[in-house]
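Q: what's the 3D shape of this:
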Amino acid sequence: MTQRGRAGARPTNRRSGGRGHEATAEPQAPTAPRIDLVAARERVRAVIEPVVTAAGYDLEEVNLSRAGRRHLVRVLVDADGGISLDDVAVVSREISTALDAADETDGEVLAGEYQLEVGSPGVDRPLTLPRHWRRNVTRLVDVTVAGKSLTGRVISADDAGVVLDVAGKTREIGYAELGPGKVQIEFKRLDEAVFPDEDTDDDDDDFADDEDGEGEEK
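A: Here you go, the predicted structure:
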């Protein structure tokens, strides 16, 4: 998680109306500058997508929101075979460097201070693209097909569609018929189990901070 800071506005004093008594207003927490979040998100995506692709990953999602005095940039990246926290930390630094370089050469991509979080998608991420289905072969999924909900196991997936095992029967389904899929957690499978001594949370996306766990101010 990377933070870039600029000095916030100074609190102003105001006078009360009683007999020369002067009161100082409570400092107000500065808020993030008002910007077009949709346009800013596209600027961020245009800057970081080549960096993520060059590193060998897919840029899955870019979200931009206001968080008090700064903007929060959340980036999800993924790859065939998954992505480790070490990989996330490396690509996070490269994304941060790219955003800073874009600021220096093209003007501010984001106005004011921002906080960057880079992570990998959790299992609750909807399956909407061929690569999502390919990366979840052997998993049980819920999906809507031609308006009807069904549950099946992904046998294979390619650029044309997926093959599902539905109640012991094989079904080949093109992507045009598929709604977003959702992976079902099977607790009986060891690869889905969470043990007390593991620092794992299947319900959330995995996000990596800087090595000291506190982020860095730029």
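
Q: CA atoms for contacts and neighbours, from now on please.
A: OK.

Q: How about the contacts made by the closest residue to residue 64 other than its chain neighbours?
A: Closest residue to residue 64 in three dimensions, ignoring its sequence neighbours and counting by CA to CA, 6 or more residues apart in numbering: residue 73, at 4.8 Å. With contacts defined as CA atoms under 8 Å, 6 or more residues apart in numbering, residue 73 is in contact with 62, 63, 64, 65, 114, 115, 116, 117.

Q: And this one, please, so the two structures can be compared:
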Amino acid sequence: MAKHTEIENRTEAMVLPIIEENGFELVDVEYVKEGANWYLRVYADKEGGISIDDCVLISRALEEKLDEEDFIEDAYILEVSSPGLGRPLKKEKDYLRSIGKSIDIKLYQAVDKQKEFTGILKDYSKDRIILEIDGNDMEFEMKGIAQARLSLDF
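A: As a prediction, the model looks like this:
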């Protein structure tokens, strides 16, 4: 297992009880390097949206656990925030909640010389999704989707 995946999984296991006991929802955990810095990001949400105070509560409780375990070798910056408007779709519940909504997907390999698609999520299963694009249904295998998120409509 890749180092970043192991860190994400351990962090998720540590933060999940904090999230659940406060009535929040864990959206995602990511450990990424941007420039010279490593970032450990936790995205949380709740009905009506998560507040800065909620993020501080999660951050302080998680910081304590991370300091106790001390399993991350690199220096890193911990960030706890809302998933934002273009919320990523990663888990089954994310896709199910998004049926009927407009989503953007990026594929690992091009289909008809195109890697990015936007459409209405019509159906989801563990193996595939169906998007309605310009009135036509297109099926995409889940294993071919590099990234999926809610569309930003302005």
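
Q: TM between them?
A: Once superposed, the chains reach a TM-score of 0.61 (TM-score structural alignment, normalised by the length of structure 2), with 141 aligned residues with a CA RMSD of 3.9 Å.

Q: hang on, the earlier thing: that's a helix at the residue nearest to residue 64 of structure 1, yeah?
A: No. Using DSSP: H, G, I helix; E, B strand; the rest coil, the assignment for residue 73 of structure 1 is strand, not a helix.

Q: From residue 152 of structure 1, how far off is it?
A: 35 Å (CA to CA, to the nearest Å).

Q: Residue 59 of structure 2 is in what secondary structure piece?
A: helix 52-69 (DSSP states H and E).

Q: ok, average deviation of the next helix or strand after that helix from structure 1?
A: Downstream of helix 52-69 of structure 2, the next assigned helix or strand under DSSP H and E is strand 76-81. Strand 76-81 of structure 2 differs from its equivalent in structure 1 by a mean of 2.9 Å after superposition (mean CA distance after the TM-score superposition for structure 1).

Q: For strand 76-81 of structure 2, buried residues please.
A: 76, 79, 80, 81 (16 or more other CA atoms under 10 Å).

Q: Stretch 91-106 of structure 1 too?
A: In stretch 91-106 of structure 1, counting by 16+ other CA under 10 Å, buried: 91, 92, 93, 94, 95, 96, 98, 99, 100, 102.

Q: Turn those into CSV, including distance to residue 162 of structure 1.
A: Below are these laid out as CSV (distance: CA to CA, whole Å):
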residue, distance to residue 162 of structure 1
91, 31
92, 32
93, 36
94, 34
95, 33
96, 37
98, 36
99, 37
100, 41
102, 40
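
Q: Now the two most distant members of the residues you listed.
A: 91 and 102 (16.3 Å; CA to CA).

Q: List the contacts of stretch 6-15 of structure 2.
A: 29, 30, 31, 40, 58, 62, 65, 66, 72.

Q: can you do 7 Å?
A: 29, 30, 31, 62 (CA atoms under 7 Å, 6 or more residues apart in numbering).

Q: which one in structure 1 is aligned with the last one?
A: Meaning residue 62 of structure 2. In structure 1, the residue paired with residue 62 of structure 2 according to TM-score structural alignment is residue 95.
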